[in-house]
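Asker: Let me see the structure of the following:
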Amino acid sequence: MPEMKIAFVAGRSPKAQGALEILSHIYPHVSPEEADVLVALGGDGFMLRALHRYLKLKKPVYGMNRGSVGFLMNEFRPDNLLERIRNAASINLHPLRLEAFCVNGERHHALAFNEVSLFRETGQAAHVRVSIDSVVRLEEMVCDGVLVATTAGSTAYNMSAYGPILPLGTGVLALTAISAYRPRRWRGAILPHQASVEIEVLNPQKRPVGATADSTEIRNVLRVKVHEDRSLWSTLLYDPEHNLEERILREQFAH
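Answerer: Purely as a prediction, here's the structure:
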């Protein structure tokens, strides 16, 4: 079996940098461009940044938690790293693609592995119209915002907004309201992954709205289009005893 070439990428926190120093002394390593596998050291936020930064390399990513929650990460242990990577299970994550049309005439594109969200920018509630596959489903929603989440992102901000937790591999997206005032009891919807979501901002001058795709922020949007881009993917590796399916299932029964 040819020797596995690994690259270490780490967040800036002392814990992540300490882990980088330890592993760099134990294992031979190369640049991300030369590697077979990327080992990401940090928390979930750093993992998302790594997925974006190295997406075009199409290298699998094995994360080890040096952050707080570490939902997307494996346990940090310096020993037997190569064996753990060889025995790891994998899952492909497809990002959401955001196209945003702004008040000033600009158009922006961004990707999101967790969610695309829209938020009010002032103290006044946002008024938005929601269409799915060119069919208007909500003529007007009054809310703090609305988000579209992937299965992997359904346990992040989507869960905090009382959106549904989506098992991996189910081929669906979550459309979730953020503090909806009207329709009063509308909590959201579960959409097929191939659905195209369009959200129009009503009265954007008086009630401005911004859009966020993971860490990319866009101000003063008129409307946005969101769909899952199946032509792009990033492969996550995880220990069989620490798999994402089990963690998502546990979240649904958490107290």
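Asker: Every contact and neighbour count from this point should use C-alpha atoms.
Answerer: Noted.
Asker: didn't residue 217 look like it was pressed against residue 209?
Answerer: No - shown here, residue 217 and residue 209 do not form a contact pair, counting by CA atoms under 8 Å, at 11.1 Å.
Asker: quick one, which of these two is more surrounded?
Answerer: Neighbours were counted for residue 217 and for residue 209 using other CA atoms under 10 Å; residue 209 has more, 29 against 13.
Asker: Quick check: closest non-adjacent residue to the more buried one.
Answerer: Of all residues not flanking residue 209 in the chain, residue 120 sits nearest, at 4.5 Å (CA to CA, 6 or more residues apart in numbering).
Asker: Repeat that for residue 8.
Answerer: The shortest distance from residue 8 to any residue other than its chain neighbours is 4.9 Å, reached at residue 39 (CA to CA, 6+ apart).
Asker: Proceed likewise with the subsequent sequence, for comparison:
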Amino acid sequence: MHQQRSRKTFAFVSSGAPDAEEAVAMLSATYGDVSVEEADVIVALGGDGFLLQVLRETMGTGKRVYGMNRGTVGFLMNEFRTEGLDERIETADAETIRPLEMETVSEGGVTSRALAINEVSLFRQSYQAAKIRITIDGQVRMDELICDGVIVATPAGSTAYNLSAQGPIVPLDAPLLALTPVCPFRPRRWRGALLSNRSTVRFDVLEQPKRPVNAVADHTEVKSVLSVTVRESATLTATLLFDAGHSWDERILAEQFRY
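Answerer: Below is the predicted model:
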């Protein structure tokens, strides 16, 4: 006699948008709803920004997150449907995501830390272009980058702001980080670099405070930084579920062949 497989429990969470709230109500009525702490799978209803928020909040807990699009972009999300959720999650492809750890130093030696699933970005704060020195694993690789900003993107973030800045798309399982300038002025033709995900990247802001720079880890901003150090976390992970046949790798290939 076959033992009946126990049904997975879901926690439905919403971005707060009307479409997302309506979706949570429908799904909860159909599948039941438990707390995030009790759930086997967290189902996030909203857009990519909300999904990233859920991933950050559950980082390191071992919880699996399945997103359904009730937002605008939804590149990281699955298609919204109310039927067959058990089967979709049972056959879903799981991808492990490691966040970036950002450490900043500001005036007076004040330090702050934040996590980024998509990218760490530096931006000029005023009309003056930023001047930034780039050091990789203790070796200065660029004495002076004059630019509007610079990005370190994870594979998950490579299709977001990094792509808009003409950075490369990186497969989710590639052990790489994308280093991409934003509107580089000098050297004008530098288009960035692909780095090992074991690299430690340090940015030093030159001519500060004449050319002030802000640093952003996803949605956490630190103003007027002197230096920023970025590395992939060695310990923290999040697990994201994609519908079978619509994995991250498939989306990456489709994105690269759009014309």
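Asker: that older thread, element containing the equivalent of the residue nearest to residue 8 of the first structure over in the second structure, please.
Answerer: Using TM-score structural alignment as the criterion, residue 39 of the first structure maps onto residue 43 of the second structure. Per DSSP states H and E, residue 43 of the second structure falls inside strand 41-46.
Asker: quick one: contacts for the match of residue 39 of the first structure?
Answerer: Neighbour list for residue 43 of the second structure: 10-13, 65-68 [criterion: CA atoms under 8 Å, 6 or more residues apart in numbering].
Asker: wait, which of those is closest to residue 229 of the second structure?
Answerer: Closest approach between these and residue 229 of the second structure, by CA to CA: residue 65, at 28.4 Å.
Asker: what's the neighbour count on the alignment partner in the first structure of the closest one?
Answerer: For residue 65 of the second structure, the aligned position in the first structure is residue 61, judged by TM-score structural alignment. Neighbourhood size, residue 61 of the first structure [other CA under 10 Å]: 28.
Asker: Also the one 10 residues further on?
Answerer: In terms of burial, residue 71 of the first structure registers 19 neighbours under the definition other CA under 10 Å.
Asker: Map residue 170 of the second structure onto the first structure.
Answerer: Checking TM-score structural alignment: residue 170 of the second structure goes with residue 166.
Asker: That match touches residue 149, doesn't it?
Answerer: No - look at residue 166 of the first structure against residue 149 with CA under 8 Å: they stay out of range, at 9.3 Å.
Asker: between these two, what contacts are shared?
Answerer: Shared contacts of residue 166 of the first structure and residue 149 (CA under 8 Å, 6+ apart): 173-174.
Asker: Look at residue 56 of the first structure and tell me its secondary structure.
Answerer: helix (DSSP: H, G, I helix; E, B strand; the rest coil).
Asker: wait, what's in contact with it?
Answerer: By CA under 8 Å, 6+ apart, no residues touch residue 56 of the first structure.
Asker: ok, so what distance separates it from residue 238 of the first structure?
Answerer: Counting by CA to CA, to the nearest Å, the separation of residue 56 of the first structure from residue 238 of the first structure is 21 Å.
Asker: With residue 35 of the first structure instead?
Answerer: Applying CA to CA, the value for residue 35 of the first structure to residue 238 of the first structure is 18 Å.
Asker: Likewise for residue 72 of the first structure?
Answerer: 8 Å.
Asker: any common contacting residues for the two?
Answerer: With CA under 8 Å, 6+ apart, residue 72 of the first structure and residue 238 have common neighbours 63, 244.
Asker: Mean deviation, the longest helix belonging to the first structure versus the second structure?
Answerer: Longest helix of the first structure, by residue count under DSSP state H: helix 14-26. Averaged over the aligned pairs, helix 14-26 of the first structure sits 0.9 Å from the second structure after superposition, using mean CA distance after the TM-score superposition for the first structure.
Asker: which SS class is whichever residue in the first structure pairs up with residue 207 of the second structure?
Answerer: Aligning on TM-score structural alignment places residue 207 of the second structure opposite residue 203 in the first structure. When classified by three-state DSSP, residue 203 of the first structure comes out as coil.
Asker: check contacts around residue 203 of the first structure.
Answerer: Counting by CA under 8 Å, 6+ apart, residue 203 of the first structure has contacts residue 127.
Asker: Quick check: it vs residue 149 of the first structure, distance?
Answerer: As judged by CA to CA, residue 203 of the first structure and residue 149 of the first structure stand 25 Å apart.
Asker: repeat for residue 233 of the first structure
Answerer: For residue 233 of the first structure, the distance to residue 149 of the first structure - CA to CA - is 16 Å.
Asker: Of these two, which one has the most company?
Answerer: Between residue 233 of the first structure and residue 149, counted using other CA under 10 Å, the more crowded position is residue 149 (31 against 19).
Asker: Which residue in the second structure aligns with the more buried one?
Answerer: Aligned partner of residue 149 of the first structure by TM-score structural alignment: residue 153.
Asker: Now its match. Nearest residue, chain neighbours left out?
Answerer: With sequence-adjacent residues excluded and distances taken as CA to CA, 6+ apart, residue 153 of the second structure is closest to residue 119, at 4.2 Å.
Asker: Give me the aligned partner of residue 120 of the first structure over in the second structure.
Answerer: Residue 120 of the first structure maps onto residue 124 in the second structure, with residues paired by TM-score structural alignment.
Asker: Next, count neighbours for its match.
Answerer: The criterion is other CA under 10 Å. On that basis, residue 124 of the second structure has 20 neighbouring residues.
Asker: How about the contacts made by it?
Answerer: 130, 147-149, 211-214.
Asker: what do we get in the second structure for residue 15 of the first structure?
Answerer: Aligned counterpart of residue 15 of the first structure in the second structure: residue 19 (TM-score structural alignment).
Asker: how near is its match to residue 49 of the second structure?
Answerer: Between residue 19 of the second structure and residue 49 of the second structure the distance, using CA to CA, works out to 15 Å.
Asker: Okay, strands next: where are they in the stretch 51-200 of the first structure?
Answerer: In the stretch 51-200 of the first structure, the strands defined using DSSP state E, counting those that start in this stretch lie at 61-65, 89-93, 96-102, 107-112, 115-120, 126-132, 135-143, 145-149, 172-178, 188-192, 197-201.
Asker: one step back: these two touch, right, the match of residue 149 of the first structure and residue 122?
Answerer: No - using CA under 8 Å, residue 153 of the second structure is not in contact with residue 122, being 11.6 Å away.
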